[in-house]
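Q: dropping a prediction and its sequence here:
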Amino acid sequence: MPLANRTTSANGSERDQVIPLLDSVKVKTNRPGRPRKRVKVLAADKGYDSKDKRAALGKRGIKPLLPKCVWKNQKNRGRPIKISVPRFQQERCFAWYQRKYRRLVVRWERNPDCFNAFLSLGAIHIWINRIILVG
């Protein structure tokens, strides 16, 4: 389920937007007291793996579930460690956008404000459908 959205230029780096995107996420719970502002776990592919990102996530108290980016000239030593990264959730969200919101996939909108508005409407529609089907 999409918690926050962030749009970048076509030639911009997605990896630089991870930390600002996590800062914009606010997780509300039904418990009394101040709501949490951070997620507990971040799952992404190995393109987002770096020491700087892992350190920044660790400083924020977020557990990174990132597979190690291994260069081809390095040899694997010792027993291989299997890390399962739950990427199904991200791919499912992209599939929802592709199936129901063609305007977002093709990006007919040239104005970034209009595109962000349609992106927010798509996220709201996904959340409403999820609440109606589950609740």
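A: Good, I have the coordinates. Numbers count the residues shown, from 1 in each chain.

Q: rest of the way, CA atoms for contacts and neighbours
A: OK.

Q: show me which helix runs longest in the chain.
A: Counting residues, the longest helix found in the chain (DSSP state H) is helix 112-134.

Q: please point out which parts of it sit buried.
A: By 16 or more other CA atoms under 10 Å, the buried positions in helix 112-134 come out as 115-116, 118-119, 122-123, 126.

Q: just give me the closest of these to Leu3.
A: Within the buried residues of helix 112-134, proximity to Leu3 (CA to CA) peaks at Ala123, which comes in at 8.1 Å.

Q: the closest one and Trp71, how far apart?
A: Distance, Ala123 to Trp71, by CA to CA, to the nearest Å: 36 Å.

Q: which secondary structure elements does the longest helix of the chain contact?
A: Helix 112-134 is packed against helix 102-106, with contacts defined by 3 or more CA pairs under 8 Å, 6 or more residues apart in numbering; DSSP states H and E.

Q: can you list contacts of the helix it packs on?
A: 97-98, 109, 115, 118-119 (CA atoms under 8 Å, 6 or more residues apart in numbering).

Q: of these, closest to Leu133?
A: Among the contacts of helix 102-106, and counting by CA to CA, the member closest to Leu133 is Tyr97, at 17.8 Å.

Q: try this one side by side with the last:
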Amino acid sequence: MALFHLGAGGGECVEYGYKGKGVLMHMIGDGHGMPLRFSVTSAKGDERKQLVALVNQLPVIRKFHFFYADKGYDANWIRLYLVRKNWYPMIPRRKFATSPRVKTNPMLKKLNCRWKIERTFAWIKRKYRRIQTRWERRMCYWEGFVSVAMIMLWVEKLVG
């Protein structure tokens, strides 16, 4: 019987983060929750830096559109960056934010569509088990499976 050396646990880009060991998937979607761009990073990374890379991949827009994000992306420099790119940031403030709170229009709270992105993550992880649990040690393989899952979502929407 041959004994094999066990590989080091984890894999490429797997680190300890806020909720434990793993990776984070960042996604920008349209108003219906359909994915437009995504990136995958280690769980230890700063979410706010990934937003800039994703927004730079989007086409330039001329009029203002709403940009919804969760509290992990809350920073004044991100808000200014999005305004310069003609996006109106709809990012809730963190609980212990150091910046002064600005009163928002109560009508804007009714327009919150961030749940659509969370729904898209739930669809992907429910339909494609390969995405829910990352078994691949190399990040490029797993990103390929995520790309195929995003393409399949678009095909289902377009075909019917």
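A: Nice, thanks for sending it over. Small disclaimer: the values here were computed from a predicted structure and weren't measured.

Q: now render the contacts of helix 102-106 of structure 1 as JSON lines, adding distance to Lys51 of structure 1.
A: Listed next are those as JSON lines, based on distance: CA to CA, whole Å:
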{"residue": "Tyr97", "distance to Lys51 of structure 1": "31"}
{"residue": "Gln98", "distance to Lys51 of structure 1": "33"}
{"residue": "Glu109", "distance to Lys51 of structure 1": "36"}
{"residue": "Phe115", "distance to Lys51 of structure 1": "33"}
{"residue": "Phe118", "distance to Lys51 of structure 1": "35"}
{"residue": "Leu119", "distance to Lys51 of structure 1": "31"}
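
Q: show me where structure 2 has strands.
A: Assigned by DSSP state E, structure 2 shows strands spanning 15-17, 20-29, 35-42, 65-68, 87-90.

Q: adding mean neighbour count and distance to Asn56 of structure 2, write the ones you listed out as TSV.
A: Converted to TSV, those look like this (neighbours: other CA atoms under 10 Å; distance: least, CA to CA, whole Å):
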stretch	mean neighbour count	distance to Asn56 of structure 2
strand 15-17	15	25
strand 20-29	17	11
strand 35-42	18	10
strand 65-68	18	14
strand 87-90	19	12
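
Q: save those as CSV, and put in distance to Arg129 of structure 2 too.
A: Output for the strands of structure 2, formatted as CSV (distance: least, CA to CA, whole Å):
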stretch, distance to Arg129 of structure 2
strand 15-17, 21
strand 20-29, 15
strand 35-42, 17
strand 65-68, 27
strand 87-90, 32
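
Q: please tell me how far the residue most central in space within structure 2 sits from Lys109 of structure 2.
A: Centroid-nearest residue in structure 2, with CA atoms, centre = their mean: His26, separated by 2.1 Å. According to CA to CA, His26 of structure 2 and Lys109 of structure 2 sit 23 Å apart.

Q: make sure Gln89 of structure 1 is actually in contact with Met1.
A: Yes - using CA atoms under 8 Å, Gln89 of structure 1 makes contact with Met1 at a distance of 7.4 Å.

Q: on that earlier part again, between the strands of structure 2, which one is closest to Pro59 of structure 2.
A: For these, the distance to Pro59 of structure 2 is smallest for strand 35-42, at 10.7 Å, taking CA to CA.

Q: which bit of structure 1 covers that closest one?
A: With TM-score structural alignment applied, strand 35-42 of structure 2 matches the range 2-9 in structure 1.

Q: dump the residue contacts of Asp45 of structure 1.
A: 66-67, 85, 87.

Q: what does it correspond to in structure 2?
A: By TM-score structural alignment, Asp45 of structure 1 lines up with Asp70.

Q: measure the match of strand 35-42 of structure 2 end to end?
A: Stretch 2-9 of structure 1 has an end-to-end distance of 20 Å (criterion: CA to CA).

Q: and for that stretch, what's in contact with it?
A: Here stretch 2-9 of structure 1 makes contact (CA under 8 Å, 6+ apart) with 14, 17, 21, 24-26, 93, 116, 119-120, 123.

Q: give the burial count for Arg129 of structure 2, as a bare number.
A: When neighbours are defined as other CA atoms under 10 Å, Arg129 of structure 2 has 10 of them.
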